[in-house]
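K.L.:
Structure, please.
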Amino acid sequence: MAFGWIDEQARARRRAGLVRTLRPRPAGSPLLDLASNDYLGLARHPEIVEGAAEAARRWGGGSTGSRLVTGTTELHAELERELADFCGFEAALVFSSGYAANLAAVTALAPHGSLIVSDAGNHASLIDGCRLARGTTQVVEHAEPEAVRKALSARPGPAVVVSDTVFSVDGDAAPLAELAFVCREFGAGLIVDDAHGLGVLGTGGRGAAQAARLAGAPDTVVTVTLSKSLGSQGGAVLGPAGVIDHLVNTARTFIFDTGLAPAAAGAALAALRLLRREPERAARARAVATALYDRLTAEGHEAVRPDAAVVSVRAPSADRAVRWAADCRAAGVAVGCFRPPSVPDGISRLRLTARADLTDEQIGRAVRVIGETRP
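P.N.:
Prediction:
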């Protein structure tokens, strides 16, 4: 049978306790949410919902085509201008997802003959971008600028260094200033994915690149997602105007993909404007993450100190991590569960995401449930 091999893979996943299933959530779920990436608590905020609704009423349910054909509206251009201005870059380009934005940035900026130096802890979208790019990829030790220097020094010529700013598994931050210094030593470009930094790090949530004083640098390109802190959907690439123009003309996930739906663009723009007015939300998200970490470690859990809004709690094994997360859910608290092959080091974890709108009572409740259900 043509796809008979799928059955054997399914059996192997069951034996290893690695089966994934879809679990639709109802509207207005009663669960205390520490599983989503809604860091600022904006996904259901009335202003953001109205921003989406108004955009849909004005522009329709879909963008109707590629950005280069009919899929670019005045709303998309407005979002790009305000996003670039907020984050401190010359220009921005909006994509249908953060994944598409990462594929675009890496493939378009690492042509044949170039070297791509990629952090071992990078997100799957960056890894796939490296695989699709025509350059040669070298994976280096996680968050080690000296490993990047060694890779660049061994192969002179065009090169880019690719890294998350905040790594999605443990929530640790990349040493951006040091990476930029090494890149400039060898004339390499720096591409960083700030999916977990935008809205949390930097002045008023302007992102990790701004915090590292790299915003607007001619050799730095930043990708972001609109689906985490901004509570919407989509992604964007930020950088010099020349780089953005290059992407418009060469990035396949821009040229051949349907543009971001107007409702998502409207929601993201409303969230961005709210964040400008309420910059304290960024600091609150970080404070909640620190409080979760402090209380969990005080209770004897093995957690990783958060650099942004992700708190990682190690589990004994993949199957016990799944059971732990399920027991938390049954007790009314939704937490993430990361296990192989999603984690590069093979260590299973509960992954908690701090939200700016969590109260101290809710933080205490979450810690209590995690402790009571520990396998």
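
K.L.:
Please make it C-alpha for all contacts and neighbour counts, starting now.
P.N.:
Fine.

K.L.:
What segments of the stretch 101-250 of the chain are helices?
P.N.:
Assigned by DSSP state H, counting those that start in this stretch, the helices in the stretch 101-250 of the chain fall at 124-132, 145-154, 176-186, 208-211, 241-250.

K.L.:
in the first one, what's buried?
P.N.:
Of the residues in helix 124-132, 125-127, 129-130 count as buried by neighbour count, 16 or more other CA atoms under 10 Å.

K.L.:
What number of residues are in the vicinity of the closest residue to Ala180 other than its chain neighbours?
P.N.:
What sits nearest to Ala180 in space, not counting adjacent residues and going by CA to CA, 6 or more residues apart in numbering, is Leu190, at 6.8 Å. Neighbour count of Leu190, defined by other CA atoms under 10 Å: 26.

K.L.:
Is it correct that Leu190 is in contact with Val221?
P.N.:
Yes - with contacts counted by CA atoms under 8 Å, Leu190 reaches Val221, the gap being 6.2 Å.

K.L.:
okay, the helices of the stretch 101-250 of the chain in TSV with distance to Ile48 next?
P.N.:
TSV is the format used below for the helices of the stretch 101-250 of the chain (distance: least, CA to CA, whole Å):
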stretch	distance to Ile48
helix 124-132	27
helix 145-154	39
helix 176-186	31
helix 208-211	24
helix 241-250	27
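
K.L.:
this one as well, want them side by side:
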Amino acid sequence: MSYHIGSFPGRKLNLDGESYLYFGGTGYLGLQTNEEFQNLFIDNLKKYGTNYGASRKSNIQIDVFDKAEKLLSNIVGCERSLTLSSGYLAGQLMSQTFNNKYHQLFYAPNTHAALYQSKIRPYTTFTALNIAVREHLSTRNIKEIPVVFLDAIDFSGCNYPKFEALQTLPLDEVILVVDDSHGIGIVGQEGGGVYRSLLKLKPRELIVCCSLGKGYAIQGGAIFGNRQRLDALEKTAFFGGASPATPASIGTFIEAQDLYGVQRKLLKENIDYFLLLLKHKKKFHYMADHPAFTFSDVQLTEYLEALKIIVTSFPYPDEDAQLMSRIVLSAAHKKEDIGHLLKCLNVLPEI
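P.N.:
Sure, this is the predicted structure:
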């Protein structure tokens, strides 16, 4: 069931005059309603204005973008970064870049719609993907480099953290394009996401793109990779013709680094507390150090709602897709919130 509300859903939300605990969404660090974070954003809003609609190639350029991109590169562990107005735009830039006669596109299971340029269906298993990539390499024209798109965190536990299925591919001959929207800011060294761990797998080339709205709580997207690739992307009409992320958001990202660290610590404590006391872990798919706990039991959603707990549950990314249901912890949740959730879950029978 869908609900329409009049404010951002933090740890609680109001439905028809009644208060519910909210364990959904993607505000993992709980910053959207954090007063300290909001004050940083307001200060940057006063400095940079509400929006900047000019091209990044304009003769007047605000230096906050370059500063943020250098900082992101250091956090992620890449040679260069680019910021854009959204994670979806970042994904579309990458899919458009490789949608030509020199590359052959392959989509791993559960790949996000942001990475699609045309109606290519993803492979349902990594085994099928592996076979297809190897067949292509054995018969291809030398110019057709295989490009494999995938989500780092697809909530099935298939990819992050070990990427075991991905490692069955001939990665040294593959350009790897990875959406890390649900990992950046949350997992990895200092919230740097999956770039460093994937680089160790030694693909032919690694490019990671993401939304900055989930882990970092700002409207924007980013792309990470080697300097040559990112320099080329910066020169495209796609990048130059689009408005950038708002400078106020980018400035807030720079100034909120200490706060991000504090919130990551709180989130880790909440995840550890939940897992320590959760009796029936087999009911859920979950990943190390990530706050999302996916399940397929529709009755569980209804049961929790009856007990004044709302979780994420809707078909994604469209009405024809499979129902996506998950419990999501955030750094904003208090121990008593999680305690109440655990009390409701632990009385259920084991699978």
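
K.L.:
With both chains overlaid, what TM-score comes out?
P.N.:
Overlay of the two chains. TM-score (TM-score structural alignment, normalised by the length of the second structure): 0.80; 334 aligned residues with a CA RMSD of 3.4 Å.

K.L.:
quick revisit: per the alignment, the residue nearest to Ala180 of the first structure corresponds to what in the second structure?
P.N.:
Mapped onto the second structure by TM-score structural alignment, Leu190 of the first structure lines up with Leu176.

K.L.:
Spell out, range by range, the strands that occur in the stretch 101-250 of the second structure.
P.N.:
For the stretch 101-250 of the second structure, the strands defined by DSSP state E, counting those that start in this stretch occupy 103-107, 145-151, 175-179, 205-211, 221-225.

K.L.:
Check the first structure for its longest helix and report it.
P.N.:
helix 280-298 (DSSP state H).

K.L.:
Of the helices of the stretch 101-250 of the first structure, flag the one that's most buried.
P.N.:
helix 208-211 (a mean of 24; mean count of other CA atoms under 10 Å).

K.L.:
Now that helix on the second structure. Mean distance?
P.N.:
Mean deviation of helix 208-211 of the first structure relative to the second structure after superposition (mean CA distance after the TM-score superposition for the first structure): 2.7 Å.

K.L.:
Residue in the first structure paired with Ala232 of the second structure?
P.N.:
Ala232 of the second structure maps onto His246 in the first structure, by TM-score structural alignment.

K.L.:
Next up, the contacts around the equivalent of Ser153 of the first structure over in the second structure.
P.N.:
Aligned counterpart of Ser153 of the first structure in the second structure: Arg134 (TM-score structural alignment). Arg134 of the second structure makes contacts with 169-170, as judged by CA atoms under 8 Å, 6 or more residues apart in numbering.

K.L.:
how does it look with 6 Å?
P.N.:
By CA atoms under 6 Å, 6 or more residues apart in numbering, the contact list for Arg134 of the second structure is empty.

K.L.:
any idea how far it lies from Tyr116 of the second structure?
P.N.:
Distance, Arg134 of the second structure to Tyr116 of the second structure, by CA to CA, to the nearest Å: 21 Å.

K.L.:
One more: Ser249 of the second structure?
P.N.:
Distance, Ser249 of the second structure to Tyr116 of the second structure, using CA to CA: 27 Å.

K.L.:
same question, Thr139 of the second structure
P.N.:
To Tyr116 of the second structure, Thr139 of the second structure is 24 Å away according to CA to CA.

K.L.:
Would you mark the buried spots in stretch 137-148 of the second structure?
P.N.:
For stretch 137-148 of the second structure, by 16+ other CA under 10 Å, it's 137, 145-148.

K.L.:
Same question for stretch 22-29 of the second structure.
P.N.:
For stretch 22-29 of the second structure, by 16+ other CA under 10 Å, it's 22-29.

K.L.:
What is the aligned counterpart of Phe95 of the first structure in the second structure?
P.N.:
With TM-score structural alignment as the criterion, Phe95 of the first structure pairs with Leu84.

K.L.:
if we can go back for a sec, which elements pack onto the longest helix of the first structure?
P.N.:
In terms of contacts (3 or more CA pairs under 6 Å, 6 or more residues apart in numbering; DSSP states H and E), helix 280-298 of the first structure is not packed against any helix or strand.

K.L.:
Flag every buried residue along it.
P.N.:
Those would be 280-293, 295-297, for helix 280-298 of the first structure by 16+ other CA under 10 Å.

K.L.:
Downstream of that helix, the next helix or strand is which one?
P.N.:
strand 303-304 (DSSP states H and E).

K.L.:
how far out from the middle of the chain is that next one?
P.N.:
19 Å (CA atoms, centre = their mean, to the nearest Å).

K.L.:
which bit of the second structure covers it?
P.N.:
Counting by TM-score structural alignment, strand 303-304 of the first structure corresponds to residues 284-285.

K.L.:
got the contact list for the matching stretch?
P.N.:
293-295.

K.L.:
Nearest the geometric middle of the first structure, what residue?
P.N.:
Central residue of the first structure (CA atoms, centre = their mean): Ala195, 3.0 Å from the mean position.

K.L.:
Was I right to think that one contacts Val224?
P.N.:
Yes - if you go by CA atoms under 6 Å, Ala195 of the first structure and Val224 touch, sitting 4.7 Å apart.

K.L.:
returning to what we had before: present the strands of the stretch 101-250 of the second structure as CSV; the columns should include distance to Phe314 of the second structure.
P.N.:
Formatted as CSV, the strands of the stretch 101-250 of the second structure follow (distance: least, CA to CA, whole Å):
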stretch, distance to Phe314 of the second structure
strand 103-107, 23
strand 145-151, 19
strand 175-179, 21
strand 205-211, 20
strand 221-225, 24
